[in-house]
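Engineer: Quick one: sequence and predicted model below, then my questions.
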Amino acid sequence: MTFETTDSVTLKIWDRTAIDHTLDSVVRDLSPRAAAAKCGIAITRSGPNTFTVGLNHNVPQGSTFEEVTR
């Protein structure tokens, strides 16, 4: 893990079969630590097998999670 800022973490996930499970675990673990709802965690693909996970400050309190399909 590489910490780029205080609000995000960059992950390089080499095992493609573990990407979904790993990102789900990160959101589940980060949410209570950041005192944010799961919908307040943003995941962006920042490169091949590289994902940036951070707080989404634009999500209103109490909003629901919206899954993005591929």
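Structural biologist: Structure received.

Engineer: rest of the way, CA atoms for contacts and neighbours
Structural biologist: Will do.

Engineer: And Val9, how far from Leu30?
Structural biologist: Distance, Val9 to Leu30, using Cα to Cα, to the nearest Å: 10 Å.

Engineer: dropping in the other structure now:
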Amino acid sequence: MKFKVVITYDPEYEGYVVDVPELIGCMSQGKTFDEALSNIKDAIRGWLEVEKRHGRLNYFEENEVFLGEVTI
């Protein structure tokens, strides 16, 4: 699965904030760009797992690798 992510630098946090527009409420952050990307992958997995648990997903596969497109 691929998800588009929006990464912005937050000067107050002094790091990056990541949003996945397709997955409402799925956000993460990291002090470095790479950390933010790693953290959002974990957040996506968690978001999908919760949706699966509540019966709202029927296409989720346990060992899926998530890739994102980044717009800055």
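Structural biologist: Cool, got the structure. What you are looking at is a predicted structure, and each value in this text was computed from that prediction instead of being measured.

Engineer: TM between them?
Structural biologist: The TM-score (TM-score structural alignment, normalised by the length of structure 1) is 0.38; 40 aligned residues with a Cα RMSD of 2.9 Å.

Engineer: Quick check: buried residues in the host helix or strand of Lys4 of structure 2?
Structural biologist: Using DSSP states H and E, Lys4 of structure 2 sits within strand 2-10. Across strand 2-10 of structure 2, burial judged by 16 or more other Cα atoms under 10 Å covers Phe3, Val5, Val6, Ile7, Thr8, Tyr9.

Engineer: And those, which is closest to Glu49 of structure 2?
Structural biologist: Nearest to Glu49 of structure 2 among those, counting by Cα to Cα, is Phe3 at 15.4 Å.

Engineer: dump the residue contacts of the closest residue to that closest one other than its chain neighbours.
Structural biologist: Using Cα to Cα, 6 or more residues apart in numbering and skipping the chain neighbours, the partner closest in space to Phe3 of structure 2 is Gly68 (4.9 Å). Counting by Cα atoms under 8 Å, 6 or more residues apart in numbering, Gly68 of structure 2 touches Lys2, Phe3, Lys4, Val5.
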